[in-house]
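Q: Could you work out the structure for the sequence below:
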Amino acid sequence: MAPRRWISSAGMMNPLDQFVPRFDFSERHHIDIAAPARRIMNAVAAYRTQDDRLTRMAIRLREVPARLLGQTQGRPLDRSDFTLLERRDDTAIVYGLIGAFWQADYGLCAIPAPAIFQADRQDDVCKLVLGFTLHPGPGHRRRLVTETRVFCVTARARRLFTPYWYLIRPVSGLIRRRMLAAICRASEDRAGIGLSSL
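A: Have a look, this model is predicted:
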């Protein structure tokens, strides 16, 4: 599978391009929100997957093999495991994760700084970015887009990750949509009547 590159219809650079310009797998979802941009992006930054019951159940199910094998996973994988790579004012937030995600313990690698994420690697891991970008939406709303990209560093990593991606993708999509709905509720609840504060 040849790596792909995202090009916006407006010709603008996607902030994810700075960290994963070429990728093997991707997924995008969006929601329209009636709230100020700063409130929306602060809700993105504050969101934790542990706050959603279905997401917690899905993660626990994913970690059954580790428990059966007697491997100690510790706490479930959460958004706090991601490294903040960049926040562009109130328009974008990008998080990164490096690991061998098909392994029972996710094979996570430490990312103490964004430069470490961007550095070239030769080991059998994948680089994953989770981005949130804000765009004008219909009416007085703003459109929040979340995009996940995965770049497999080696051909072996791509072979190992491919079946895992297609296995988890339906659940991953559901989690992303629930995440966007929760961010929307948090943003609009805090906005009071909403449109008057835009």
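Q: Could you use CA atoms for every contact and neighbour count after this?
A: OK.
Q: Quick one: residues contacting the residue nearest the centre of the chain.
A: Computing the C-alpha centroid of the chain and ranking residues by CA atoms, centre = their mean puts L130 first, at 2.6 Å. Counting by CA atoms under 8 Å, 6 or more residues apart in numbering, L130 touches V94, Y95, G96, T146, E147, T148, R149.
Q: tell me the helices in the chain, going along the chain?
A: Counting by DSSP state H, one finds helices in the chain at the ranges 37-46, 53-62, 64-68, 114-118, 155-190.
Q: angle of the longest one against helix 37-46?
A: Note on geometry: by axes from the mean of the first three to the mean of the last three CA atoms, to 10 degrees, helix 155-190 and helix 37-46 are set 130 degrees apart in direction.
Q: Buried residues, helix 155-190. List them.
A: For helix 155-190, the buried set under the neighbour-count rule, 16 or more other CA atoms under 10 Å, comprises 157-158, 160-161, 165, 172, 175-188.
Q: Could you also give me the structure for this second sequence? I'd like to compare it with the first:
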Amino acid sequence: MKSLDIYLPSYEFRSRHEVRVDADAARADRALREVTFKEVPLVRALLFARGLGLSGGTDRVLSTMVPRASVLEHVPGEGIVLSLTGRFWRLRGRGRDTPATAVVDFRARQGLLSTETRVHVLDPASRRKFSRYWRVVRPFSGLTRLLILRAAKRRAEGSA
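A: The predicted structure is shown next:
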């Protein structure tokens, strides 16, 4: 898979998480794509609190992200890269203009699952708004990503 630098080389905000996994890349990637909200109920609750709706317990977590994003790259056995644009600091995150771009990846390599989020905000006023939002949301966003990675680890290692 291509580096995130290809998709978003310039950014002001970043978050990265990884979990070691006793599995090859293909198995780890499959496990990541198959994680359901039943395995990560806190993620479901946090997304609902954010106003993103309530997915069913058997819905796959990554599949629910795809309709809200553009798929920049998807390599089976390696991972997926998604892009979103909008005003993320607003409840619904949408507006006529798109002052912010986020790129999110979920990757699998031999022995490792990872996710990275990068956000580029176009203008100073929007950057200030996003910065306040990010201070509040970042810990929960990070927790969400870690819970997804840990659930994928359990699946990949056969204890889901």
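Q: Got a TM-score for the two of them?
A: For this chain pair, the superposition-based TM-score is 0.79 by TM-score structural alignment, normalised by the length of the second structure; 151 aligned residues with a CA RMSD of 2.7 Å.
Q: re earlier: could you redo the contacts of L130 of the first structure as JSON lines and give each row neighbour count?
A: Listed next are the contacts of L130 of the first structure as JSON lines, based on neighbours: other CA atoms under 10 Å:
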{"residue": "V94", "neighbour count": "23"}
{"residue": "Y95", "neighbour count": "22"}
{"residue": "G96", "neighbour count": "26"}
{"residue": "T146", "neighbour count": "22"}
{"residue": "E147", "neighbour count": "17"}
{"residue": "T148", "neighbour count": "22"}
{"residue": "R149", "neighbour count": "24"}
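Q: got JSON lines for those, with distance to F117 of the first structure too?
A: Formatted as JSON lines, the contacts of L130 of the first structure follow (distance: CA to CA, whole Å):
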{"residue": "V94", "distance to F117 of the first structure": "12"}
{"residue": "Y95", "distance to F117 of the first structure": "10"}
{"residue": "G96", "distance to F117 of the first structure": "7"}
{"residue": "T146", "distance to F117 of the first structure": "20"}
{"residue": "E147", "distance to F117 of the first structure": "17"}
{"residue": "T148", "distance to F117 of the first structure": "15"}
{"residue": "R149", "distance to F117 of the first structure": "14"}
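Q: and in the second structure, which of the residues you listed remain?
A: With both residues aligned by TM-score structural alignment, their matches' CA atoms under 8 Å, the contacts of those that the second structure also has are V94, Y95, G96, T146, E147, T148, R149.
Q: Most widely separated two among these?
A: G96 and T146 (13.3 Å; CA to CA).
Q: Grab the nearest non-local neighbour of the equivalent of the residue nearest to the centre of the first structure over in the second structure.
A: Under the alignment (TM-score structural alignment), L130 of the first structure pairs with V104 in the second structure. Using CA to CA, 6 or more residues apart in numbering and skipping the chain neighbours, the partner closest in space to V104 of the second structure is T117 (4.5 Å).
Q: And for Y11 of the second structure?
A: Of all residues not flanking Y11 of the second structure in the chain, H120 sits nearest, at 4.2 Å (CA to CA, 6+ apart).
Q: how about that neighbour, what's its partner in the first structure?
A: Using TM-score structural alignment, H120 of the second structure lines up with F151 in the first structure.
Q: Check whether its match really touches F19, as I assumed.
A: No. Using CA atoms under 8 Å, F151 of the first structure makes no contact with F19, being 10.1 Å away.
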